[in-house]
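Novice: turn this into a model:
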Amino acid sequence: MSTVTVDLIAAARPNFMKVAPLYHALIREPWCNVRLVHTGQHYDKNMSDTFFTDFNLPKPHLHLNVGSGTHAEQTAGVMLAYEKVCLEAPPDRIIVVGDVNSTMACTLVGVKLGIHVAHLEAGLRSRDRSMPEEINRLVTDSIADMLWTPSPDADENLKAEGVPESRIEFVGNIMIDSFELLREKIETDTTRQSLGLDHAAYGIVTLHRPSNVDNPQTLQMLVNELIAVSERVPLVFPVHPRTRGRLVAAGLLAELECHAAVTLLEPLGYIQFMNLVVGASVVITDSGGIQEETTYLGIPCLTLRENTERPITVTHGTNRLLRPSQLRTAVDTLPSTPRVDAVPPQFWDGHTADRVVQSLRRLVAEGGASTS
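Specialist: Presented below is the predicted three-dimensional model:
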C-alpha cells in the first residue's frame, strides 16, 4: 500500500480531544502520513493550546489562524484558508470530527475538490435546528463520504435520512479513548487536592450555550439556582470565556464570587478538569461531551437543555435533561447511595481509534487514495 496523506482537522476544545487518540493510532501505521490541521477557531490558550500539551500532540503541521467571528465569518474563513492548503498540497483523505463550524467548512472544501472526507462522530441529532451545531451535523453528514458513528441510534438517524448503509460504520465513542489515554495522569493530578476536595462532596458546573447565558433573565435564574444548589453541595465552576463575559455584562459575576460555596476557576485543561469530574457527586452542564464521560463513569449529570444529540446518555446512562428552573429540585432528588460501576454503551471501550484505523485502511485499499 502506498503512503496516504491524511488531514486531521482540529478547531475547538472537543476536537482536540477527539483527534488525539486517532492521531496516535495513525502515526503507528507505515502507510499513513498524518497532517494535523488547526483551524484556529478557538485560540484562547486554556481552550486550545493546552490540549495539545495534555494529549502529547505535536505542533500543528498547518495552522489556519481563522480566529473568532460570526458563524458566516468563521465558516468562510476556514473554507478560504483550507481550500488554499488543499490546492497547494492536497491530502488524500480528510477526517473531520464533531460539529463545529470548521467541521462543516473543511467537509465542503474536501468534497468540492473531490477529496475523500470521513466524519468521526457522525449521525448525532438533537432535532433542534436552532442549534448551530445541528446544522453543521446535517450538512456534514449529507455530503461526507464515510460516516463513523458513536452509537447505534446515530446509525438509525442516518438511515432515516436516506444515507446508504455502505457510507455508515459504527465504530464507538472516541471520547472514551481520550479519557483512557490520559486516565493515569487524570487520577494522579492534584487539582482536586489543591482545592481541598479530596474527601468532600461537590459538584462541577460548565455553562456556555447561548440559550443559557445570552439572555440576562435566564442567566439570573441560573445564578440563583446555582447559589441555592451550592447550599446543598459546594460547586466548582470553571468559567468559559463567553460565559464570564455575559456574567460581567449582566452584573452577576459578583453574586457568584461572594458565595463561599461557589468556587470560580479559569478554564481548565482536560487533565485538570477530568480530575475534578471523576471525584464529583454531580455534574451540571449544557455541554455535549461531558454527558458521555459521566455516563461512562457512572456520575449523575444534569444537562440544562431541552434536547440532546446524545440520547443514549439518557436512555442508557446517567444523564437527565432539565430546564434551569428545575435544577435545585433535581439536585435534591439525586440518589444518596454510592454509585455502582457503570456499564457503558457498546463500543465505549477505549478502542474506537483502532476501529477507525481498520476502517480507513480498508477504504484506502478498496477505493484508492482519493476520489479525485
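Novice: could you use CA atoms for every contact and neighbour count after this?
Specialist: Fine.
Novice: tell me where the stretch 251-372 of the chain has helices.
Specialist: Taking DSSP state H, counting those that start in this stretch as the test, the helices found in the stretch 251-372 of the chain are 253-257, 270-278, 289-297, 312-315, 327-332, 352-367.
Novice: where exactly do the strands run in the chain?
Specialist: 4-10, 32-38, 62-63, 93-97, 116-120, 146-149, 168-170, 203-206, 235-238, 262-265, 282-285, 301-303, 319-321 (DSSP state E).
Novice: packing partners of the fifth one?
Specialist: Pointing back at strand 116-120 there. strand 93-97, helix 101-112, strand 146-149 (3 or more C-alpha pairs under 8 Å, 6 or more residues apart in numbering; DSSP states H and E).
Novice: for the shortest one, buried residues please.
Specialist: Okay, so that is strand 146-149. 146-149 (16 or more other C-alpha atoms under 10 Å).
Novice: one more: stretch 104-118?
Specialist: So for stretch 104-118, counting by 16+ other C-alpha under 10 Å, buried means 104-111, 115-118.
Novice: what's the angle between the lengthiest helix in the chain and helix 101-112?
Specialist: Counting residues, the longest helix found in the chain (DSSP state H) is helix 71-88. On the basis of axes from the mean of the first three to the mean of the last three C-alpha atoms, to 10 degrees, helix 71-88 is oriented at 40 degrees to helix 101-112.
Novice: thinking again about what came up before, in TSV, list the helices and strands packed on strand 116-120 along with distance to residue 231.
Specialist: As requested, the helices and strands packed on strand 116-120 are exported to TSV (distance: least, C-alpha to C-alpha, whole Å):
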stretch	distance to residue 231
strand 93-97	39
helix 101-112	39
strand 146-149	41
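Novice: out of the ones you listed, which is closest to residue 270?
Specialist: strand 93-97 (17.6 Å; C-alpha to C-alpha).
Novice: tell me what the closest one is packed against?
Specialist: Using 3+ C-alpha pairs under 8 Å, 6+ apart: strand 93-97 touches strand 4-10, helix 13-26, helix 101-112, strand 116-120.
Novice: show me how far stretch 102-120 is from its chain's centre.
Specialist: 19 Å (C-alpha atoms, centre = their mean, to the nearest Å).
Novice: one more to line up against the first:
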Amino acid sequence: MKITIIAGARPNFMKIAPIIDAIINAANSGAKISYRLVHTGQHYDKKMSHDFFKQLGIPEPHANLEAGGGTQAEQTANIMVRFEKELQENPADLVLVVGDVTSTMACAIVAKKMHTQLAHVEAGIRSGDITMPEEVNRMVTDAITDYFYTTSDVANKNLEASGVTGDRIVFVGNTMIDTLLKQTPRFIRPAIWQDASLKPQQYFVLTLHRPANVDQEQQLKVLLDEIVSSVDGLPVIFPVHPRTAAILDQIGVSAPNLHMIEPLSYLEFNYLVKNAKAVVTDSGGITEETTVMGVPCMTLRDNTERPETCTIGTNELLGTDPKAVKPAMAKLFSGNWKKGSIPELWDGKAAERIVNHLINLN
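Specialist: Coordinates of the predicted model:
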C-alpha cells in the first residue's frame, strides 16, 4: 500500500506527524505500507513550516510543490497543476489529505480525477457557515472521499446525513491530540515568559485571524480594547498572525498589559496555552487543545465546526460582538467556568487506528 500524504499549512503538520510515525512503526513491524510526503508549499516561511517539521520530528518532505500564495483561485490552481504532475510521476494506491485548508481540497480533486483512492482525516466536521473558505474545502473534499476518518460522533452523523454509508466512516479520534499528548513533555518556555514576568494562570493568550474579527479596523480596535480592559490588568499575550499585523500597524492599538509578539513555534505556543488562565481565540484547532489541557477557552465566532469542544470541553462560543467579552470574563473570574472533559477517543492513538485501517485495505 503506497500512501501519498498531503501537507500544506501549519494546521496540517500537527495532524500528519503521528500518522507518519504510525506508518513507519507498522512498516518496521512487517506491514506492507509506505508513504510519500508531499508539501504543497501553501505555507512555507520558517515559522509556519520548517520549525514545525523539526520540532515535531516530521521527516523532510519527499516533494515540495512550492505553490505559494495568491488568491483562493490562484493558490488552488497552482496546487492542482503541480500535484497532478507529482502524482503522475509518483503514483499512489491512496492519497491521504488532512483538515480543511486549500491544499486539502485541491489535492483531493486531483486524486479522484486521476482515479486514485482518497482518504480524509478529520472528515465530516461542519460549521454550517458557507462563507468560510474552510467550510467549502470540507464539503468538496467529503463529497469525493472514499474513506472518512472522523474525530467525533457529531462528524459521523454529519456524514451519514449527507448520504455516506457507515462502512466508509471510521471513527478514529483526533490526530492533532496525538501530537499534543506526545509533545507535552517537550513544551518550551518562550522568551515572553520572562520578558512579561508571567506566572501560571495569571495571564491570557489571544489569537485572532478570521476576517470577521480582523478585516474591519474599527471592529478589531473595539474588540482588543474590550479584551484588555476586561482581564483585571493581567497580561494578554497576542502572537500576531502576519495578516493581522499589517492591520494593527494602521490602527495603532496599544495597552500596558497587551503584548503583541511574533508567531511562536508549536512547543512555545502550547507552553503558554497550558499555563494560561484562559485562551481567547477564533481558531478551531486551539479549542481542541484547550479542551484536552483543561484550559478555559472563549471563541470569538458565531459558529464552530468542533461543537464537542463546547458540549464536552472547556470552550464557549461568544460570537463576534465585542460586548460579549466582559460577561464571559466576569464568569471566568468568579470561578464559574465549566471544567469540561475529554471527548471519546482523544487518547493519543488516532493515528494507529488510521494506519491499521489502511493496512487492512490491502
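Novice: returning to that earlier point: switch the helices and strands packed on strand 93-97 of structure 1 over to JSON lines; also include distance to residue 53 of structure 1.
Specialist: Shown next, in JSON lines, are those (distance: least, C-alpha to C-alpha, whole Å):
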{"stretch": "strand 4-10", "distance to residue 53 of structure 1": "14"}
{"stretch": "helix 13-26", "distance to residue 53 of structure 1": "10"}
{"stretch": "helix 101-112", "distance to residue 53 of structure 1": "21"}
{"stretch": "strand 116-120", "distance to residue 53 of structure 1": "22"}
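Novice: looking at those, spot the one closest to residue 33 of structure 1.
Specialist: Nearest to residue 33 of structure 1, of those and by C-alpha to C-alpha, is strand 4-10 at 4.6 Å.
Novice: got the angle for the closest one vs helix 352-367?
Specialist: 140 degrees.
Novice: buried stuff in strand 4-10 of structure 1?
Specialist: Those would be 4-10, for strand 4-10 of structure 1 by 16+ other C-alpha under 10 Å.
Novice: repeat for stretch 306-324 of structure 1
Specialist: For stretch 306-324 of structure 1, by 16+ other C-alpha under 10 Å, it's 308-314, 317-322, 324.
Novice: contact partners of that stretch?
Specialist: Contact with stretch 306-324 of structure 1 is made by 124-128, 151, 153, 218, 221-222, 225, 288, 291-292, 294-296, 298-305, 344-345, as judged by C-alpha atoms under 8 Å, 6 or more residues apart in numbering.
Novice: structure 1: which residue goes with residue 242 of structure 2?
Specialist: Matched across to structure 1, residue 242 of structure 2 falls on residue 241, judged by TM-score structural alignment.
Novice: next, count neighbours for that match.
Specialist: 15 (other C-alpha atoms under 10 Å).
Novice: residues contacting it?
Specialist: residue 267.
Novice: do you know how far it is from residue 102 of structure 1?
Specialist: Here residue 241 of structure 1 is placed at a distance of 20 Å from residue 102 of structure 1 (C-alpha to C-alpha, to the nearest Å).
Novice: ok, back up a step: which one of the helices and strands packed on strand 116-120 of structure 1 lies nearest to residue 193 of structure 1?
Specialist: Among these, if distance is taken as C-alpha to C-alpha, the winner is strand 93-97, at 33.5 Å.
Novice: quick one: the closest one to chain centroid distance?
Specialist: 15 Å.
Novice: give me the residues contacting that strand.
Specialist: Against strand 93-97 of structure 1 from outside (C-alpha under 8 Å, 6+ apart): 4-10, 15, 18-19, 103, 106-107, 110, 115-121, 369-370.
Novice: do stretch 253-269 of structure 1 as well
Specialist: So stretch 253-269 of structure 1 is in contact with 46-47, 50-51, 54, 223, 227, 230-231, 233-241, 244, 247, going by C-alpha under 8 Å, 6+ apart.
Novice: same thing with stretch 47-63 of structure 1?
Specialist: 12-13, 16-17, 20, 23, 35-40, 42-43, 181-182, 267-271.
Novice: who are the contact partners of the nearest residue to residue 243 of structure 1 once chain neighbours are set aside?
Specialist: Computed as C-alpha to C-alpha, 6 or more residues apart in numbering, the closest residue to residue 243 of structure 1 that is not its neighbour in sequence is residue 208, at 5.4 Å. Counting by C-alpha under 8 Å, 6+ apart, residue 208 of structure 1 touches 240, 242-243, 286-287.
Novice: equivalent analysis for residue 212 of structure 1, please.
Specialist: Applying C-alpha under 8 Å, 6+ apart, the residues contacting residue 212 of structure 1 are 218-219, 222, 304.
Novice: and it, how far from residue 257 of structure 1?
Specialist: From residue 212 of structure 1 to residue 257 of structure 1 the distance is 19 Å (C-alpha to C-alpha).
Novice: cool, and residue 30 of structure 1?
Specialist: Distance, residue 30 of structure 1 to residue 257 of structure 1, by C-alpha to C-alpha: 53 Å.
Novice: circling back: tabulate the strands of structure 1 (CSV), appending distance to residue 72 of structure 1.
Specialist: CSV is the format used below for the strands of structure 1 (distance: least, C-alpha to C-alpha, whole Å):
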stretch, distance to residue 72 of structure 1
strand 4-10, 18
strand 32-38, 18
strand 62-63, 19
strand 93-97, 19
strand 116-120, 21
strand 146-149, 25
strand 168-170, 29
strand 203-206, 26
strand 235-238, 29
strand 262-265, 31
strand 282-285, 27
strand 301-303, 28
strand 319-321, 30
